[in-house]
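[1] Predicted structure and sequence below. I'll ask about it afterward.
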Amino acid sequence: MAVAGKQFNWRYGVLALVSGAALSFGVSAQANDLSELGKSLTPIGAERKGNAAGTIPEWTGGLVTPPKGFDPDKTGYVDPFADEKPLFTITAANMAQYQANLTAGQMEMMKRYPSYKMNVYPTHRTAGYRQSVYDAAKAEAPGVKLVEGGNGVVGIKKSNVPFPVPKSGIEVIWNHNFRDLGGSFTRYSADFPVQSDGSFTAGKRVETVSLASYMDNPEPNRILYFMNQITAPANSAGEVALVHEPINQVEEPRLAWQYNPGQRRVIRAPELAYDSPGIGADGLRTNDDLNGFNGSPDRYDWKLIGKKEMYVPYNNYRMADQKVKYSQIIQKNHVNQDMVRYELHRVWVVEATLKPGKRHIYAKRVFYIDEDSWGVLAADKYDSRNTLWRVREIWGVQAYHAPTFASAGEVIYDLQARRYLVGGLTNEEKFAEFGKKYSPADFSTAALRRMGR
């Protein structure tokens, strides 16, 4: 049954400041053993134990039951941590003390904008999923393998975590691409390209996504199906995009179509991939920027830097609060940082470097991927001169009613243009719906044409 809801988060941690010492660490031999899934590892591969400092707690199952008072039709998400206060705040004045736990992009934002800050709260490992997600990950992991070149995987049917114990950067990225999304969801959201003077025009959309693994009869070589309908502004309303996302996009490129309301026809749209400009993003986002990263990884070499303890956006229920207006979030230069909650979490750090002979506007990208959910929470993007260009954050939150780890929105700061893009905000929109069953026919060109009309 579909569950109505809004955008997401939760759990409990410890106080204590974290020293500025390097916090990069390896994974034990025991943790490299698939038999440890559900034991020393969580069912999808994170380290169950907390850290030695006590600032990251043990994972005890995540937040998979709605807290008291949750009513998606009346109240939206209830914030289990609404009464918590920041442990400390990081600014340009003190960021050197915490630099071991900060991304290059976070530090650059503080250098450029004195008003940019990071409020750090107790850590809660809230990410949790349906039992079927855990069962499939453990059952299929021993037989999953990369295809030649790492551009696809084989041996996977129902799992959302092909490599719960990753040994390479490309395996971590495949975990992100396959990650659970509650089976399916429909999200009603708003996007805001913000100009250097703080002005903006809101765009609105309805996105429907279904994982192929959640369908009874998916087509072969599919990760997911995606439908995106623009509802505002008026000059774009009625445009609809449809994507069938293959697993191996070298063998079978991404299948994409668009409905043009002016022409009243469906056309193929192979350009909806890689670094082509994202719809409604005013040139501030590439198509493969959406949700941290999506699509084929074939244009990059993926290096696994390791795992680190980093301050990342987590449990951002306030960013999804129905009582908060968009005007309270959008500001000049950056979003209202008093709305953003940061916590200390272990993340996989993966560096993507453009392959010789391949083309993309980003020559290098560094991703910070949550160990508990496999979702990208932050990313730094570099241009061809190896200069930091764009800074990305995704405001992670646990959709406890689904249950799945999701997003309360995301932001890209363009350091060169001095503009930024906020996407996926839901504060003034209808609630999201999770868990509805779809078939491939619901994502056909005929369905696209009907939606456009």
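    It's in.
[2] all contacts plus neighbour counts: C-alpha atoms, from now on.
    OK.
[3] ranges for the helices of the stretch 351-453 of the chain?
    Secondary structure of the stretch 351-453 of the chain (DSSP state H, counting those that start in this stretch): helices at 445-452.
[4] With the stretch 201-350 of the chain instead?
    Going by DSSP H, counting those that start in this stretch, the stretch 201-350 of the chain shows helices at 326-329.
[5] Now do the strands in it.
    Here the stretch 201-350 of the chain has its strands, by DSSP state E, counting those that start in this stretch, at 203-211, 222-232, 240-246, 255-260, 265-268, 300-313, 342-354.
[6] Run through the neighbouring helices and strands of the fifth one.
    It refers to strand 265-268. With contacts taken as 3 or more CA pairs under 8 Å, 6 or more residues apart in numbering; DSSP states H and E, strand 265-268 sits against strand 255-260, helix 445-452.
[7] adding another structure so you can compare the two:
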Amino acid sequence: MTKAILIHSSALALTLLASSVMAAVSPQEAAQLGSTLTPLGAQKEGNADGSIPAWDGGLKPGAAPVQNGFLGDPFASEKPLFVISASNAQQYKDKLTPGQLALLQRYPNSYRIPVYPSHRSVANPQAVYDAAKSSAQTTQLVNDGNGLANFSARYYAFPLPKTGVELIWNHETRYRGSNYQRNSAQAVPQASGDYMLVGFHETFATPQNLPDADPKKTANLLYYFKQEVIAPARLTGTVNLAYETIDQLKDPRQAWTYNAGQRRVRRAPEIAYDGPGTAADGMRTTDNTDLYNGSPDRYTWKLVGKREMYIPYNNYRLWSPSLKYADIIKPGHINQDLTRYELHRVWEVEGTLKPNERHIYAKRHMYFDEDSWALVEVDHYDSRGQLWRVAEGHLVSDYQQGVASYAAQTLYDLIAGRYVVMGLINETKQGTQYEQKFTTNDFTPAALRNSGIR
């Protein structure tokens, strides 16, 4: 996988001079990456009082024991520095989002934020850093920011962002590892805490890591994603497939679904924007997956700036196979005693629905981790301007693969008093399996029928 990225990056370097006249930033600006800034554009130095440390390269492979694909916790011996609760929230409000404050108020007796020492654990392979530097000098926004041009490096479109939509693209184009597959679980508990688990088998691939991909045919393709429902029995066999594109106004996302009951494959334009999330009881939209995904065209994105915040980070305990789903899934919210928050710098972006567009969320306030560009907190507002749903991405750094991932994604409905938690892998037989040898034939509409046979 790394060799393939290196070859791709080397080929890109040969064309860099030819494309520099159209560069997004100057070579002098790009030279900051990996020198005065981290290779992905974050501040290398810590903060004034040392509560945020300097970035020293992140965690390396072998940082903790790994068993059957499950990562050990390099920080297992640490205890919380303090715990934020409803009773002391005002003391820390400058470093909390409105959504976090609302959750503390909504569940004053159970929702809390345990704050641990900060560790800047995120690291990527060197080949990805090289690709990010190339992206900085070549990638441009097109179609009013809703697509990318000259993005042949394929990772981290704008490591030196100047606008809000560029941060959206950094999240969307971040490195997710080589081709992978995994099983995961989702639950949508009732207010009482009762829930039914929905199991998924997920596969992910990028064109640059598929040996038979035609570069001309996949030039506007960011990745393939296939999701098969494997539990409960009444839903088993439903399979969704999506082709995520780089310029979604030029070529919108293509999606298909296979319905086991009807035994047919059909196009699925509803797998986008605020279409209902799979088996989520109406508690999330399609673009709530990954905290946000898809075309940014329905919103105006305002870059607010950078600030220090307590965010979910290094959640190895929440990822542990020693936990059962019943340990995590509780009434109102997940078991916050199993979570970990740290002080980190984040970028703020405010998304406001355009006047002539439609979406159930009129505004989205987003917070991106500066080291990984992954979303960690999102506040969603309804058409009345009322805070409605709060998303949290419980970040972990996969030190074996050099990937920033989520131990869990949660979306809390403050009005309904319910939530959805997704991406749990604790009770699966093994962790995420990377470096899978897929081909483009594994991601065709015709392949859905075979995947969905009960």
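    Yep, that arrived. Owing to the predicted nature of the structure, the values given are computational and were not obtained by experimental measurement.
[8] before we move on, back to that, now the strands of the stretch 201-350 of the first structure in TSV, with mean neighbour count and distance to Thr65 of the first structure?
    Formatted as TSV, the strands of the stretch 201-350 of the first structure follow (neighbours: other CA atoms under 10 Å; distance: least, CA to CA, whole Å):
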stretch	mean neighbour count	distance to Thr65 of the first structure
strand 203-211	22	22
strand 222-232	22	26
strand 240-246	24	31
strand 255-260	21	37
strand 265-268	15	42
strand 300-313	22	21
strand 342-354	23	21
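[9] Among these, single out whichever gets nearest to Ala446 of the first structure.
    strand 265-268 (8.9 Å; CA to CA).
[10] ok, back up a step: could you dump the strands of the stretch 201-350 of the first structure into a markdown table and include distance to Pro122 of the first structure?
    What follows is the strands of the stretch 201-350 of the first structure, written out as a markdown table (distance: least, CA to CA, whole Å):
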| stretch | distance to Pro122 of the first structure |
| --- | --- |
| strand 203-211 | 32 |
| strand 222-232 | 34 |
| strand 240-246 | 37 |
| strand 255-260 | 42 |
| strand 265-268 | 48 |
| strand 300-313 | 11 |
| strand 342-354 | 6 |
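[11] Format the helices and strands packed on strand 265-268 of the first structure as a markdown table; extra columns: distance to Pro162 of the first structure.
    Formatted as a markdown table, these follow (distance: least, CA to CA, whole Å):
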| stretch | distance to Pro162 of the first structure |
| --- | --- |
| strand 255-260 | 22 |
| helix 445-452 | 30 |
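[12] and of those, who's closest to Val206 of the first structure?
    Among those, helix 445-452 comes nearest to Val206 of the first structure, with 11.0 Å by CA to CA.
[13] Quick check: buried residues in the closest one?
    By 16 or more other CA atoms under 10 Å, the buried positions in helix 445-452 of the first structure come out as 445, 448-449, 452.
[14] So Asp33 of the first structure versus Pro166 of the first structure, what's the distance?
    Computed as CA to CA, to the nearest Å, the Asp33 of the first structure to Pro166 of the first structure distance reads 10 Å.
[15] now Thr208 of the first structure
    29 Å.
[16] swap in Glu343 of the first structure?
    On the measure of CA to CA, Glu343 of the first structure and Pro166 of the first structure end up 24 Å apart.
[17] What strand or helix carries the closest residue to Pro114 of the first structure other than its chain neighbours?
    Closest residue in space to Pro114 of the first structure, ignoring its immediate chain neighbours: Ala92 at 6.8 Å, by CA to CA, 6 or more residues apart in numbering. Assigned by DSSP states H and E, Ala92 of the first structure belongs to neither a helix nor a strand.
[18] Next, the distance between the ends of stretch 329-346 of the second structure.
    Counting by CA to CA, the terminal residues of stretch 329-346 of the second structure are separated by 27 Å.
[19] what does stretch 171-184 of the second structure give?
    First-to-last residue span, stretch 171-184 of the second structure, CA to CA: 21 Å.
[20] Please apply the same query to stretch 184-202 of the second structure.
    Stretch 184-202 of the second structure end-to-end distance (CA to CA) = 8 Å.
[21] No more questions from me, cheers.
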